[in-house]
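Novice: need coordinates for the below:
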Amino acid sequence: MDLHYLTVILLGIVEGLTEFLPVSSTGHLILASELLGYDASTWAMFNVVIQLGAILAVVVLYWRTFWAVAMGLLRREPVSWRFLRNLVVAFIPAAIIGLALHDYIEILLGAPQVVAWALIAGGVAILLIERMVKQDLFHGIADIPLARVIGIGFIQCLAMVPGVSRSGATIMGALTLGVERRTAAEFSFFLAIPTMLGATALELLKKGDQIISAAVGWDSIALGFVVSFLVAIVVIKAFVGLVSKHGFAPFAWYRIIAGASALVWLALR
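Specialist: Below you'll find the predicted structure:
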């Protein structure tokens, strides 16, 4: 297979695998660019679009939930309005802080060492939170109180440091605030939709001409989108069942090992 398309498929798999796991998709894409030696700026549009493929997987898998909420909104059902309120409120801190700190975040995206250390620190944090959290107070997204939703929204902003993981920060933040595991994971999935759409819109607004002019080819972008979508479908289904039975410790140990390995590799290359 042509090396270019092999890279396309590999990056699509990386995005689909890591977008919804607490291991940082952005961090993995940064490390992949270092490992494979490709010019990240040339692939910027590709990386933006394949994230939307992973987001589409959430819409497809949970279309019944979104349909039920939409119908509930039309019928003015309180539970549907609370569901929508919680997603919007949790998204607002990331929107404001992401817009304000965009230029600083861009600098961090070029620092693979930051990714490696963040992977390790996040892994340790997950292990500690797993040991500390015992109470499951809230078993539905609409049931989470507004004050705790705001807290989850601010905790999600930690993921602006590459390697922290948006899903990891959201899930761990939700757990520490009393949200049950499955609900925390699904809240992270749903919150990814406005968060990633907002991040994509900001990226296109600020660097649209530059990104499009450096595109690797729309056939490659389409292939990466499809690969990311299909892999994310499988991952989301497996992830919810896995964390319900075994918790998040396996992902914590993976982060620690991956981060330490990345530090060694970056030091020796």
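
Novice: make it CA atoms for all contacts and neighbour counts henceforth
Specialist: OK.

Novice: could you measure from Glu203 over to Phe239?
Specialist: Glu203 sits 29 Å away from Phe239, going by CA to CA, to the nearest Å.

Novice: I misspoke; the intended subject was Phe46.
Specialist: From Phe46 across to Phe239, the span is 25 Å (CA to CA).

Novice: with Ile97 instead?
Specialist: Ile97 sits 29 Å away from Phe239, taking CA to CA as the criterion.

Novice: between those two, who's got more neighbours?
Specialist: A count of neighbours by other CA atoms under 10 Å puts Phe239 above the other of Ile97 and Phe239, at 16 against 13.

Novice: identify the residues contacting that one.
Specialist: Phe239 is in contact with Leu21, counting by CA atoms under 8 Å, 6 or more residues apart in numbering.

Novice: got the contact list for Ala32?
Specialist: Contacts for Ala32 (CA under 8 Å, 6+ apart) come out as Leu11.

Novice: give me the nearest residue to His28, chain neighbours excluded.
Specialist: The shortest distance from His28 to any non-neighbouring residue, by CA to CA, 6 or more residues apart in numbering, is to Val14 (7.1 Å).

Novice: contact partners for the one you found?
Specialist: Neighbours of Val14 in contact, by CA under 8 Å, 6+ apart: Ser25, His28, Leu29, Ser228.

Novice: the third one and Gly16 touch, don't they?
Specialist: No. At 11.1 Å, Leu29 and Gly16 do not qualify as touching, with contact defined as CA atoms under 8 Å.

Novice: here is the second sequence; please produce its structure so I can put it next to the first one:
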Amino acid sequence: MDIVLLVKAALMGVVEGLTEFLPISSTGHLILAGALLGFDDDKAKVFDIAIQTGAIFAVVLVYWQKIRDTVVALPTHPRARRFAFNVLVGFLPAVVLGLLFGKFIKAHLFTPEVVASTFILGGFVILWAERRPQSDAHIQNVDSMTPLDALKVGLVQCLAMVPGTSRSGATIIGGMLLGLSRKAATDFSFFLAIPTLIGAGAYSLYKERALLSMADLPVFLVGLLFSFVSAWICVRWLLRYISTHSFVVFAWYRIAFGIVVLVTAWTGAVRWAA
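Specialist: Purely as a prediction, here's the structure:
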């Protein structure tokens, strides 16, 4: 067993778990971390998507009561059916556009320069969104959303197909711009992540199954485990954080980190791309 490879898998799992649900782009961080670790071949790209499932298990655990209550109430309660329908509506745009453009995006946009540029642009979008008064939010919780609200957030989520944009950043900040409170936008982003990331992981594993063998199982399991634990810690922290703080700190982090990546790439100080 290659211990070095398992350590790399663990590090990538931690990166995934800590960045998946913050508005700082897990894909962007995985691309950069993979480039630095030499963990960026075709099999590693499948690994990056697959370990998102570990992070999703953390969301399911944190929101287990809401998920369980919704499933139990589906046959009898309109509110539960509307919530489940909204999640489905929000999920569908990513399916359609992902199938249409996913291959092109992976072939041409998964580069450190693109990631760094979208980091910076996304940071300025967050700063702009946070300047808007919270009194503009007319949707205070996910149960108050309509299918049209969910569709709008689902369309915004598709912006995250460009690496470095951040799926959670697009849905949370996009949701806030569309009239959701910071808490409602964050909650819906997490719920929307469940079908989106599980679907992406399953599709990637099926599509690239020829690349994989049973010998890869320990590496994937280590990545999943570390992704789950770090995501569980991160989600619980973020839900407490947003009750008293804005996302401005993440905006400045994105801008600063993006500038560092661009400068080091242009000067050759760091070889971000393999």
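
Novice: any idea how far the helix or strand harbouring the residue nearest to His28 of the first structure is from the chain center?
Specialist: Using DSSP states H and E, Val14 of the first structure sits in helix 3-18. Its chain's C-alpha centre and that of helix 3-18 of the first structure lie 16 Å apart, by CA atoms, centre = their mean, to the nearest Å.

Novice: in that helix, which residues are buried?
Specialist: Across helix 3-18 of the first structure, burial judged by 16 or more other CA atoms under 10 Å covers Thr7, Val8, Ile9, Leu10, Leu11, Gly12, Ile13, Val14, Glu15, Gly16, Leu17, Thr18.

Novice: what about the one helix or strand Asp69 of the second structure maps to, distance to the chain center?
Specialist: Taking DSSP H and E as the criterion, Asp69 of the second structure maps to helix 64-73. Centroid separation between helix 64-73 of the second structure and its chain, computed with CA atoms, centre = their mean, is 23 Å.

Novice: likewise stretch 88-108 of the first structure?
Specialist: From the chain centre to the centre of stretch 88-108 of the first structure is a distance of 14 Å (CA atoms, centre = their mean).

Novice: for Leu224 of the second structure, give me its contacts.
Specialist: Neighbour list for Leu224 of the second structure: Gly13, Ala50, Ile51, Gln52, Thr53, Gly54, Ala55 [criterion: CA under 8 Å, 6+ apart].

Novice: my bad, should have said Val8 of the first structure
Specialist: Ser220, Ile221, Leu223, Gly224 are the contacts of Val8 of the first structure under CA under 8 Å, 6+ apart.

Novice: same list, the residues you listed, but as JSON lines with secondary structure, neighbour count and distance to Ala121 of the first structure please.
Specialist: As requested, the contacts of Val8 of the first structure are exported to JSON lines (DSSP: H, G, I helix; E, B strand; the rest coil; neighbours: other CA atoms under 10 Å; distance: CA to CA, whole Å):
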{"residue": "Ser220", "secondary structure": "helix", "neighbour count": "17", "distance to Ala121 of the first structure": "34"}
{"residue": "Ile221", "secondary structure": "helix", "neighbour count": "22", "distance to Ala121 of the first structure": "33"}
{"residue": "Leu223", "secondary structure": "helix", "neighbour count": "17", "distance to Ala121 of the first structure": "34"}
{"residue": "Gly224", "secondary structure": "helix", "neighbour count": "27", "distance to Ala121 of the first structure": "30"}
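
Novice: and these, which is closest to His246 of the first structure?
Specialist: Distances from His246 of the first structure to the contacts of Val8 of the first structure, taken as CA to CA, are shortest for Gly224 (30.8 Å).

Novice: picking up where we left off before, just the buried ones from the contacts of Val14 of the first structure?
Specialist: Buried members of those, scored by 16+ other CA under 10 Å, are Ser25, His28, Leu29, Ser228.

Novice: so the third one belongs to a strand, correct?
Specialist: No. Per DSSP: H, G, I helix; E, B strand; the rest coil, Leu29 of the first structure lies outside any strand segment and is helix.

Novice: measure it to Gly241 of the first structure for me?
Specialist: 26 Å.

Novice: picking up where we left off before, would you list the contacts of Val8 of the first structure in CSV and tack on distance to Ile92 of the first structure?
Specialist: Output for the contacts of Val8 of the first structure, formatted as CSV (distance: CA to CA, whole Å):
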residue, distance to Ile92 of the first structure
Ser220, 33
Ile221, 29
Leu223, 32
Gly224, 29
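
Novice: and the residue located most distally from the centre of the second structure, which of the three is it?
Specialist: What lies farthest from the middle of the second structure is Thr76; by CA atoms, centre = their mean that is 32.3 Å. At Thr76 of the second structure, secondary structure determined by three-state DSSP is coil.

Novice: rewinding a little: need the buried ones from the contacts of Leu224 of the second structure selected in PyMOL.
Specialist: Selecting only the buried entries of the contacts of Leu224 of the second structure in PyMOL, with 16+ other CA under 10 Å as the criterion:
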select buried, resi 13+50+51+52+53+54+55
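
Novice: burial of Thr65 of the first structure, as a residue count?
Specialist: Thr65 of the first structure has 11 neighbours, counted by other CA under 10 Å.

Novice: and if you look at Ile67 of the second structure?
Specialist: Neighbour tally, Ile67 of the second structure, other CA under 10 Å: 16.

Novice: that one reaches Val59, doesn't it?
Specialist: No. Contact criterion CA under 8 Å: Ile67 of the second structure and Val59 do not qualify, at 10.2 Å.

Novice: elements contacting the longest helix seen in the first structure?
Specialist: The longest helix of the first structure (DSSP state H) is helix 181-213. Counting contacts by 3 or more CA pairs under 8 Å, 6 or more residues apart in numbering; DSSP states H and E, helix 181-213 of the first structure packs against helix 44-61, helix 78-100, helix 166-176, helix 218-246.

Novice: 6 Å instead?
Specialist: Other helices and strands packing on helix 181-213 of the first structure, by 3 or more CA pairs under 6 Å, 6 or more residues apart in numbering; DSSP states H and E, are helix 44-61, helix 166-176.

Novice: show me how far the last one is from its chain's centre.
Specialist: Read that as helix 166-176 of the first structure. Its chain's average C-alpha position is 11 Å from that of helix 166-176 of the first structure, according to CA atoms, centre = their mean.

Novice: what about it, how far off from the second structure?
Specialist: Here the mean offset of helix 166-176 of the first structure against the second structure after fitting is 0.5 Å, by mean CA distance after the TM-score superposition for the first structure.

Novice: quick one: contacts of that helix?
Specialist: For helix 166-176 of the first structure, the external contacting residues (CA atoms under 6 Å, 6 or more residues apart in numbering) are Phe20, Pro22, Ile152, Ile155, Gln156, Ala159, Ala184, Ala185, Ser188.

Novice: sweet, I'm off.
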